[in-house]
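Participant: Sequence and computational prediction follow.
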Amino acid sequence: MDIPLWVWLATIGAMIAILAVDLAIVDHPWSKKTGPREFGIKQAAWWAVFYIGIAIVFGFGVWYFGGTTAAGEYFAGFLTEKSLSVDNLFVFYMIMTAFAVPKRYQHEVLLVGIVIALVMRGIFIAVGAQMINAFSEVFYAFGVLLIYTAVKIVHDHVKSDDDEKDFSDSFAVRTVRKFWPVTEDYHGARLTVVQQGRRHVTPMLMVIVAIGVTDLMFAVDSIPAIFGLTQDPYLVFTANAFALLGLRQLYFLLAGLMDRLAYISWGLAAVMVFIGVKMILHALHENHVPVPEIGIGLSLGVITGVMTLTIVASLLRSRGSGRKGERPDEVPSESSAE
């Protein structure tokens, strides 16, 4: 689509306004003594529905102004990026568990993580669009990268039971520790404090560093995935942005289901392989090799079907395990959350 500059500016401005409203309502400290309150499941559910509703309404706007093909590309990209964002949540969950982030400050950490992710993906989208315009052979590299990523996702999933990754001891975190002393305890949401006349960083800053590095790695995987579905920079950006908006509310909504989505990694890997093959076929087609191309309708159907099947199979497995007398995964109690 040929998107004028004012539409880009209006879209980015609207997203900033939505985040500002979210920040004002959700992160408003209801008491100066107690600070921000804990985030409850009911509150998270309403916000998650709100953000998904906005994304769907925007998709209908794309259909009205841009046509069926553009709308199909947007929805396929949104579903793919939303599915990948769920994988982000698993990693965020492990990071905050490793650093023992107090629950009342977790949504602030997630907000910073989302902002970093938006910036990272914006840069990668700009670079990726220029690479695609320069030479179509980049689709070969993107396709191979996605297939490799799929293999890595499955490998990490199978390996995770025996070798849990320690995000609190990553290279970036160790580098920060070399230059600044780190306090033992959290000091609210502050990133640094002065103790005994010397500036210390808090565990909150270490968490943000770990999440920032994770966002960078996920951006490397997710941007090639959506470029395999659409090469329109506007659709790529908006699908990514709407997938990330509301991510922190989705985190608290799915917190009790993290261990129950057993097959989510397999579903994501299947989607990655499918898009990787689609990109390689597209590159061959661009180089005049007589191969079939995968249409956006088929792409949307496969992505929707695979992720639906993955979620349903995971929940059925979880419920079946409980009936057989196995200890069900513990779900954090939200009875005290407002």
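Facilitator: Looks like it came in fine.
Participant: going forward, measure contacts between C-alpha atoms and count neighbours the same way
Facilitator: OK.
Participant: Going along the chain, name the strands of the protein.
Facilitator: 192-195, 198-201 (DSSP state E).
Participant: Phe90: which of these is closest?
Facilitator: strand 198-201 (25.6 Å; CA to CA).
Participant: Can you give me the buried ones in the closest one?
Facilitator: By neighbour count on 16 or more other CA atoms under 10 Å, the buried set for strand 198-201 is 200-201.
Participant: what do you get for stretch 23-42?
Facilitator: 26-27, 36-41.
Participant: contacts for stretch 109-126?
Facilitator: Here stretch 109-126 makes contact (CA atoms under 8 Å, 6 or more residues apart in numbering) with 204, 207-208, 211-212, 215-216, 219-220, 223, 233, 236-237, 240-241, 244-245, 247-248.
Participant: Got another one to weigh against that:
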Amino acid sequence: MNISLTMWALTVAGLCALIAADFFIGGRKPHEVSLREAGIWTTVWIVLAALFGLGLFLYGGGQPAGEFFAGYVTEKSLSVDNLFVFVLIMAKFAVPSPLQQRVLMVGVLIALVLRAIFIAAGAAIIAGFSWIFYLFGAFLIWTAWKLIQDARSGEDEEEYEENRFLKIVEKRFPSTDAYHGTKLFISEHGKRLMTPLLIVMLAIGTTDVLFALDSIPAIFGLTQDPYIVFTANAFALMGLRQLYFLIGGLLKKLVHLSYGLSVILGFIGVKLVLHALHESGVHVPEISIPFSLGVICAVLVVTTVTSLMASRKQAEAGHDEGSAQLVEEPVSAPAPVDRPARAGDCPSEAENRQ
């Protein structure tokens, strides 16, 4: 799909306007985000993504629209995995609840800018070297296998370890230990100090780049159009802040999420390898976008359903074990309470107390 420079500029301007509206309406004043607010804004961003996909359908036909929806669903599902790390980051830096939405908004904007750079670099590499699809495909298949191994090991990451960039920033720029509202810098004893709020924003943004190492090749496996890749990433990321507050309590219940993501990444990796073979002149079947979208959606639905069923069974088993322990544990009589003898007590009773 040929996108003019004017269309690119209008798209970026439109996204900036939506981000500004999101900020001034819901995120300007620090506050604790309710489930109702998070649900409304999550719905708004999903509807906006659907309207954009409809616009692509009217502008370029079914092919670009299908590629956008496939890319959007893939990036959205992969971004849910980011939320686990975001929870760890918030806990490590002890971010106050009213400031968490500001942290996520700025962190996601940093991530979007960095992803745009990744997308531009990826598009340039693909345009010059078609063999890169082999590398992308192999990397996704390896990532899928690693996800399965991590899920089977049952070792959940419970602590967030700062990356090298953050360590350099904290070493070169002195910071305070306490938060000062929404301020990123303060002056203390004549020195300009960085607050933890800026550090955690950088942590969110730079950590997301690590996830982009598999999500960007994944979406390039669905479409090679940089415009679709960028817009799908933008809509998936911009709804991530509200999704954090909406399903934050459900994250631990998605016990099969890693398996679902591994299937999706492995599937796209195979699709990339087949596409690379096709580009090299080898007659192999290529996987269509409608089929890819169907597989991705089916995997996500099955993963979610099985995760909730497994979590419910685990909760019921834990409840039954707790009830059994209460039944088996002998009930002891309450210990007698000593009190001084009072007038009117019979002699034997008073002697027993003494």
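Facilitator: Noted; the coordinates are in hand. This structure is a prediction, so every number in the text was calculated from the model and none was measured.
Participant: quick revisit: pipe the strands of the first structure into TSV and attach distance to Leu281 of the first structure per row.
Facilitator: Formatted as TSV, the strands of the first structure follow (distance: least, CA to CA, whole Å):
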stretch	distance to Leu281 of the first structure
strand 192-195	51
strand 198-201	49
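Participant: Compare those and give me the one nearest Ile280 of the first structure.
Facilitator: Among the strands of the first structure, strand 198-201 comes nearest to Ile280 of the first structure, with 46.1 Å by CA to CA.
Participant: and for that closest one, what are the contacting residues?
Facilitator: By CA under 8 Å, 6+ apart, strand 198-201 of the first structure touches 180-183, 191-194.
Participant: Out of the residues you listed, which is nearest to Glu286 of the first structure?
Facilitator: Leu191 (49.9 Å).
Participant: Quick check: the aligned residue for the closest one in the second structure?
Facilitator: Residue pairing (TM-score structural alignment): Leu191 of the first structure is matched to Leu184 of the second structure.
Participant: wait, isn't that match in contact with Leu198?
Facilitator: Yes. When contacts are counted by CA atoms under 8 Å, Leu184 of the second structure is listed as touching Leu198 (5.3 Å).
Participant: what do we get in the first structure for Ser224 of the second structure?
Facilitator: Careful, residue 224 of the second structure is Gln; it's not Ser. Using TM-score structural alignment, Gln224 of the second structure lines up with Gln231 in the first structure.
Participant: Thr308 of the first structure versus that match, what's the distance?
Facilitator: Counting by CA to CA, to the nearest Å, the separation of Gln231 of the first structure from Thr308 of the first structure is 25 Å.
Participant: same question, Ser321 of the first structure
Facilitator: With CA to CA as the criterion, Ser321 of the first structure and Thr308 of the first structure are 20 Å apart.
Participant: And for Glu137 of the first structure?
Facilitator: Relative to Thr308 of the first structure, and taking CA to CA, Glu137 of the first structure is found at 33 Å.
Participant: Compare the two (neighbour count), which wins?
Facilitator: When neighbours are counted by other CA atoms under 10 Å, Glu137 comes out ahead of the other of Glu137 of the first structure and Thr308, with 17 against 14.
Participant: What residues does the more buried one make contact with?
Facilitator: The contact partners of Glu137 of the first structure, by CA under 8 Å, 6+ apart, come to Ala283.
Participant: counterpart of it in the second structure?
Facilitator: Using TM-score structural alignment, Glu137 of the first structure pairs with Trp131 in the second structure.
Participant: sorry, back to before: ok, and the closest non-adjacent residue to the match of Gln224 of the second structure?
Facilitator: In this structure, Gln231 of the first structure finds its nearest non-sequential neighbour in Ala129, 7.2 Å apart by CA to CA, 6 or more residues apart in numbering.
Participant: Identify the residue spatially nearest to whatever residue of the first structure lines up with Val284 of the second structure, adjacent ones excluded.
Facilitator: Counting by TM-score structural alignment, Val284 of the second structure corresponds to Val291 in the first structure. Distances taken as CA to CA, 6+ apart put His285 closest to Val291 of the first structure, at 6.1 Å, once the chain neighbours are dropped.
Participant: Can you report how many residues lie near that neighbour?
Facilitator: 14.
Participant: got the contact list for it?
Facilitator: Contacts of His285 of the first structure by CA under 8 Å, 6+ apart are 291-293.
Participant: would you turn these into JSON lines with neighbour count and distance to Ala313 of the first structure?
Facilitator: Shown next, in JSON lines, are these (neighbours: other CA atoms under 10 Å; distance: CA to CA, whole Å):
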{"residue": "Val291", "neighbour count": "12", "distance to Ala313 of the first structure": "34"}
{"residue": "Pro292", "neighbour count": "11", "distance to Ala313 of the first structure": "31"}
{"residue": "Glu293", "neighbour count": "15", "distance to Ala313 of the first structure": "30"}
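Participant: can you redo those as JSON lines with distance to Ala172 of the first structure?
Facilitator: Shown next, in JSON lines, are the contacts of His285 of the first structure (distance: CA to CA, whole Å):
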{"residue": "Val291", "distance to Ala172 of the first structure": "44"}
{"residue": "Pro292", "distance to Ala172 of the first structure": "44"}
{"residue": "Glu293", "distance to Ala172 of the first structure": "41"}
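Participant: And those residues, which is closest to Ala71 of the first structure?
Facilitator: The closest of these to Ala71 of the first structure turns out to be Glu293 (CA to CA; 18.8 Å).
Participant: how near is that closest one to Glu286 of the first structure?
Facilitator: 10 Å.
Participant: now do Gly197 of the first structure
Facilitator: Counting by CA to CA, the gap from Gly197 of the first structure to Glu286 of the first structure is 64 Å.
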